[in-house]
Every structure is written in C-alpha cells, then in structure tokens.
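Chemist: No sequence on hand, only this structure:
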C-alpha cells in the first residue's frame, strides 16, 4: 500500500476526482493494491479517528470518492479482470473502468449492461443500480451482479450473494457504498457481437417534433433497441455539421443490438421522420467503439460539474415543453440528456433489489458543466431549477446522478419501504456510519445488532 499525505509529491494530483467542484484535501490517500491493503487502510483510519471515503473510478458527480481531513481508500490500482467465457461470468476488481472491462469481455463477444462513458469505474456505477443501453434487454448492471466480495466496517471479509448474506446482497444492488468496501464483483455476461448505432443530428428548431417522435417510437420499440438524446450547445465533434458547431442543437443516438438486416425497419422512424436529421452517422460498429462515440471533455479534472438525474414514468408533452424552454433560455453550459429505460429493467430479472423505481420509462439528466467559479450562480441556478421543476412528475432521483446529499433526496431515491429496509441493513453492518461519503443511509445505532 502506498500512503500519500499532503507533504508528499503528487498529492495534489492524487487527491483530485473527475469533478473539480469536489476540491477536497484528505489527510491521507491510501493507494491499495489488494484486499489486505484495504483492511490495513481501514484499520489505520479507525486507529486515528479519520473519516473514510472510498474511491473507485473517481467519476461520481457528487465527488464521493474524496473528503476533507479523512482517509481516502483509493482502489484505482486494483485492475484485475477475469473472464470465464464458457460459463459467461466475469470477476473484476473495483479500480477497473468500463472501458477496461468491456475490452476484456468483448474479446469473447460478451458484455454486461454498463454506462456510455468508458472512463467511469465499475464499482460506483454497479452499487448504485447501473443503467446502460443493454439494460432494456438484460436489466441493470446490478441485476447482473452475482456476488460481491467486501470488507466490512469492522474489518471482516465476506461474500454477499443470493446464497450468502442474501439481505446484504439485496442492499448492495442499488444501495451504494453504504455497507463496506467491495474488492471483487462477480458478473453474469451476455452475448453482444456488436451494435448498429450512431448520431442523428438536428438543429434546435427540430427539437419539439423530434422529441415527441422519439417518445412515441420508444413505446413500440423492441427491447433490443435503446436511445439517448442530447439537447446541448454542440462542440466541434466530427459528426456535427460545421454550421452547428457551438450552436444549440439536438443529437439522438439510437442503438440496435438485433439483426442488422432489421436496422432500417426498427430505426427508420428516427432516421427518416419529418423533420429529417441533417446528419446521419448510424452504422454497424463494435460495442467498444460505440462506448466511445462521445469523448470526455478536455482537461476534465478542471471541469466544474453539477449533473442530476431523475427517473420519469413518462415523457409528457408538458415535460418536453418545459425542458425545451429551460434549454432555450439557459446559457451554453446547460444541457439535457434523456435516456430510454423500460424493457427488462421493469421485469427485475434478478429479483428484488434496492433499486426500486423500475416503472420509470425515461431518465432525465439536467447538466451544468463549466470552467471557472465552482459556485457560479449563472451555471448552478438553471440546473437546480431544472430538476426541481421535474419533482411533480419524477419517481425519484437516480443515485448515480445525485449531487445533493440531503436525506430527503436519498429517501426519494429509494422510496419509503426500500429506504427503511436499507436503514435496518445499515444499522446491522455499519452502525457507526463509517461509510458515509455516499448517498448516505443513516443507521439507527440504538437498534444495532451484530451481523
């Protein structure tokens, strides 16, 4: 284990996470190489009374992978991936990113539902539920977890699965990093040979009609199809026509994982509708190439980020109109991402989990990303107003996109029944709330029992 403190060279780089707004100064950063290092770091933190933050990929929008004055258990160096193609299983360590994981599984034509950003770590994404374009076929990332090996707050090592500590297994599939440090994830894999996908670009004037077309298309689309839509000020990416560079525009990225010969039959309403896109980049591609269609912005660790996601049961005309009005009147650093849910997500293919809002048909991500003042009202106010306007129609926030740590929003993310169940689980496994830099489930220590 390498222990980095504020006086060591490289401390400033080591303490940074993907969101520059999380500009925190831990007392120590423990770079762990294996399970033994994790246990040693936890023991060191307990002995010195240090708060504990756990970092996997470091991409969480709320900056949960760091803290002021505490111990950061940095798992970024734990990069092992083992794939068993015959049994369609994979075992991965918590420092693995989705780009690394997909590269390993795609060598065998296999995959598990994961995010659209290959730089995101597997750990937080999985523990908080996990949505991806394969989710309409195969469920959430957490639905495809078959076990978690973890170190608990008191230093014990154990496995949670359907047969071992099943209640803890339930909670880890959506309940976040509240119950321990997961050092190995076991996943069920699925055959994914490739995908037909790509951007459909529209000018801003098309957006009202295209959003409605896409909404109606999703209601009838096969589960092998998915969709993400962006309302943004377009960067100068190769697939954006030059006349739309730095202009408000809309991009649809549909995916089709089924028979390539059926591509036009399935995606035709989006490609050939009225109004038609001004650029069509849909083509067959490797799944790993699809995951890199939207690159990370330059100098990403300097970027201020405030993104929040809400889970919507429907995308009504009124919601569409409100989102468009906010986008049209906000600055160029404000954007909206709408993503398709439904399909297997609603069927809970692995049984009940702590992710409860399974009837949601869409997620809506309200985004503010900028450089400069981290508390800029010009950027924060439109984003906060945007998600607040969705509260009458949302099922609740999506934990992976929850920058607001207040208890009311954590409760809303799970709903009352699941939240109370998570509180009981937290009280059993972490009565002192050692793991609290997360969407925190607060224990009731007076009710604590030995697990």
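Modeler: Structure's in. What do you need? In this text, all values refer to a predicted model and were calculated from it rather than measured experimentally.
Chemist: alpha carbons only for contacts and neighbour counts from here, please
Modeler: Will do.
Chemist: Please enumerate the helices of the stretch 351-451 of the chain.
Modeler: Assigned by DSSP state H, counting those that start in this stretch, the helices in the stretch 351-451 of the chain fall at 377-389, 407-414, 416-429.
Chemist: what do you get for the stretch 1-150 of the chain?
Modeler: With helices called from DSSP H, counting those that start in this stretch, the stretch 1-150 of the chain shows them at 11-15, 35-48, 98-106, 122-127, 135-138.
Chemist: this is the comparison structure:
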C-alpha cells in the first residue's frame, strides 16, 4: 500500500537500512562543502521540500540534498553511503508509492537540475534529471517538435522515461523510452557514466523500462518529432450510456490511424462551460480523442464516436504543451492507482469495466480509464524490458480523494477493477502505473527473461542495491528479503 515504506522489501546491506545517523558535525561539514542546497528538519523550507504528489505519503528524511550538478549528485550519494542513510531519488515526486522520499534517510533532490536544451536541426533534446513534462514540452513547442510525454504536465521526465513512458502520442511516436538516445548517470559508487547505443549498451538497454534501479539520471537525451498542432475532442454521456459508448470506442480504435490517441474515461463531470449544469459533479462517461494533426482530420477519422448522441462536447486545436496540462490532476490529494494490461476487450469485459465505475468516489478527481495501445507502441523494439507494449488495451483505476476515511474504499475499488478484467489480462504491467504490489508484479513489469538480465546489470552497476526505493530489481547473486 502506498503509505508503507519500501525498505521492508529491500535487501539489507551496509550501505543502507531504513536510516543511519548523522552527527551535527558531519552535517555541518556536508553543508559547508556541498555545491547545492541542504534542507534538514527544522529548516523553514523542510515541509515544502518533502511534500510529494500523493498526500498519503508523509515521510521525514534526515537530509534533502538539492542538487544543481552531476557533481552534487555524486557528492550526495557518497555522503549518504558513508553515513548509512537510505537513499531516495526525487525528480517529479509523482510515484504513487512516494518512492522519492526515505524515512530518516537522504533524498537526492534533482529539482534544481531542470534545464532543457533543444537541438531543432538534429531533432533532439537534452533534459535535466529534475525537469518536468511541462519544462520539456514548452521548450520544444516553439520549434513545432515534440516527443512522447506523460499525460500530466507536472510529472518528472526522468522517472517517466526510465520506466518506459506512455502518453497521448505513443501510438504515433512510440513509448518515451523508444525515443531515448542517451542517459548520463551517477552510479552507486559516485561515478558518472553515459549510457547510449555505443557506451555501456547493457546499461542503456536496462534504462528502457528498468526504472531508477541503476543510478541517478542527471540528464537524458531524447529524439523529437515534428508536431505543429494537436486536436482534441472531449465528449460526455451519462454513465448508463457507458457500455454502448465503450463498444463503439473499442471498435473505432481497432482500425484508427496511429495519429489517434486518448481514452475512455469515467470521471466526475467538471464545472466547465461545455458541461450541462445537471451533469456537473456527477459520474459521467467520457471519450477523449487526441489527434496528432489538424481538427478536420480528427473529425473525419473519429466519425463513429462523434456520431454518438452525446450530452457534452468540447473541441480544440492547440499545441501539444497545452494539451499536456489540460487534464492535470490537482496536487494535495490522497492517491491509489493500479493497472491491468489486456489481450482483448470483449463485450463481457466492457460490461464489467463500466459497471465498476459505480464504485468510484464521486465527486473527486478520480478516473476510471481505458487507454488504447497498438500503433507504434506495439510495433516498437521487442528487445527492451517493456513486455506490456504488446497489449492493445490497459485498464487504469486512478484514485484521488481527500478524506482518509475513503482510503480502504479506494484501494478496494482498484483491486476489484483488476479482478474483474483478470480473465483478459496479459499479466504484464507498466510499473509507473502501480505502487507497491509485491515482487511478482515487479517481475511482471519486465518479463521473466528480462528480469534475470536486469538483475545482472543491477549487480554490475549497483551490487549493494543502494538504489532500492523503486520497483526494485535485486542484484543477481543477492538474496531478496521476504516481502
């Protein structure tokens, strides 16, 4: 569950436990020599510095090292190891399990490292390890270029890409990791390495879905694609129309061009001008159609969905960066999410999926989502450790709520959604979409053969499992702790 600290399921080693102790003198020495900023309990900015996206996560690190350079990162990692502090790495702070924080440990806070440098001629971009999606999208926007990003503008680019990276554009441009050209990484022993096709190819392979297991990504280089404009259509119906809408949507997507993205989403109808007053604040079934191109093309290809008699509609032609913040989830909510990847979505699955929307917490920003895959996702490189790319559909219960009294209800809803669609599941899962769900689920995120190979790469670059606050891969040869 999201509020449990991760270290229970990590192998213990000299380099980490839940926390070590740091003397005031050692801390003063670190502060004096450290190039970045150091935040500790008692500092005015401490509470702000330890707040993450999921309000259920309330951990108190001993040291938060705000790193401005790769040298700062190396120094922070060395300091943490010397003092036996459990090390967490913070980019966007969006993981549902709050992996960006360690209780009583050291946080390598990359947020100051958010420079984004675009090479429009070479169609590539270099992104600092602490940059968010909006930083990336706004930098590439003036050149009419984009790359697959997450569906929320505040997500950290690093964790998103290293976990595989799925978003509105993945059917046309592939997963984020398919566009990864190189990564600069600080390893557990404080070395800086660059991973690319030519340098440390074993590590480069592992960074295509293997997450933050291998070191701290201080910068990433990504390929860009021409995308001057995107078009979106958002349509809404009362929830009882869900099964019919879902069938039409499913059949439409199965033959839609790669430029089409979006999803079928049950949500609380927002108080927007285009939403009829009687729908606001109530459960609605919505279809979001995104299109990498102009509005007229969207209207032509999405005719089967647009022809359904809907109760609310919104059409917009806008920049990708603007689309990216259109559905931003507000911070400060309690979070629990999960996912199941499906080999097919037959009528029986449609009915179960739509019925389960009734168990959502409404009104809230929660979403009960069906995302399409296919297109460039399915055609992408088969050798990377992202076995979920072959599934045509993903069901994603995404819970956000305010009242702690609703915690168990929200968790149960996510579990029930997964159980309902289990007969059609491929078993693989995108780990960025889930919290701590046990070692079997981590293995399912990579596939058995990939998991073994990742464990060997882990043993080469992080044999002591210093970086274990993630969907953890135990180094080959190490014995995993129970849990």
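Modeler: Everything's here; your move. What you see is a predicted model; the values in this text were computed from it and never measured.
Chemist: Superposed, what's their TM-score?
Modeler: For these two chains in superposition, a TM-score of 0.94 is obtained (TM-score structural alignment, normalised by the length of the first structure); 441 aligned residues with a C-alpha RMSD of 1.7 Å.
Chemist: out of the helices of the stretch 1-150 of the first structure, deepest packed?
Modeler: With neighbours taken as mean count of other C-alpha atoms under 10 Å, the helices of the stretch 1-150 of the first structure reach their highest mean count in helix 122-127, at a mean of 27.
Chemist: Now check the second structure for the residue matching residue 389 of the first structure.
Modeler: Taking TM-score structural alignment as the criterion, the aligned counterpart of residue 389 of the first structure in the second structure is residue 420.
Chemist: contacting residues around that match?
Modeler: Applying C-alpha atoms under 8 Å, 6 or more residues apart in numbering to residue 420 of the second structure gives the contacts 349, 352, 353.
Chemist: Doesn't the first one lie inside a helix?
Modeler: In other words, residue 349 of the second structure. Yes - counting by DSSP: H, G, I helix; E, B strand; the rest coil, residue 349 of the second structure is located in a helix.
Chemist: Next, count neighbours for it.
Modeler: Close neighbours of residue 349 of the second structure, defined as other C-alpha atoms under 10 Å, add up to 18.
Chemist: ok, now which ones touch the counterpart of it in the first structure?
Modeler: Aligned counterpart of residue 349 of the second structure in the first structure: residue 319 (TM-score structural alignment). Residues near residue 319 of the first structure by C-alpha under 8 Å, 6+ apart: residue 390.
Chemist: returning to that earlier point: so for residue 107 of the first structure, which of the helices of the stretch 351-451 of the first structure sits nearest?
Modeler: Distance to residue 107 of the first structure, taken as C-alpha to C-alpha, is lowest for helix 407-414 among the helices of the stretch 351-451 of the first structure, at 35.9 Å.
Chemist: buried sites along that closest one?
Modeler: 409, 410, 411, 412, 413, 414 (16 or more other C-alpha atoms under 10 Å).
Chemist: Next: stretch 451-462 of the second structure.
Modeler: Of all the residues in stretch 451-462 of the second structure, those buried under the rule 16+ other C-alpha under 10 Å are 451, 452, 453, 454, 455, 456, 457, 458, 459, 461, 462.
Chemist: which one of the residues you listed sits closest to residue 161 of the second structure?
Modeler: residue 454 (16.6 Å).
Chemist: wait, isn't residue 185 of the first structure in contact with residue 95?
Modeler: No - contact criterion C-alpha atoms under 8 Å: residue 185 of the first structure and residue 95 do not qualify, at 10.8 Å.
Chemist: quick one, which of these two is more surrounded?
Modeler: Taking other C-alpha under 10 Å, residue 185 of the first structure and residue 95 do not tie; residue 95 has more neighbours (26 against 22).
Chemist: what residues are up against whatever residue of the second structure lines up with that one?
Modeler: In the second structure, the residue paired with residue 95 of the first structure is residue 130, using TM-score structural alignment. Taking C-alpha under 8 Å, 6+ apart, we find residue 130 of the second structure in contact with 90-92, 109-114, 156-158, 218.
Chemist: JSON lines for the buried residues of stretch 451-462 of the second structure, including distance to residue 412 of the second structure?
Modeler: Below are these laid out as JSON lines (distance: C-alpha to C-alpha, whole Å):
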{"residue": "451", "distance to residue 412 of the second structure": "29"}
{"residue": "452", "distance to residue 412 of the second structure": "32"}
{"residue": "453", "distance to residue 412 of the second structure": "34"}
{"residue": "454", "distance to residue 412 of the second structure": "32"}
{"residue": "455", "distance to residue 412 of the second structure": "32"}
{"residue": "456", "distance to residue 412 of the second structure": "36"}
{"residue": "457", "distance to residue 412 of the second structure": "36"}
{"residue": "458", "distance to residue 412 of the second structure": "34"}
{"residue": "459", "distance to residue 412 of the second structure": "37"}
{"residue": "461", "distance to residue 412 of the second structure": "38"}
{"residue": "462", "distance to residue 412 of the second structure": "36"}
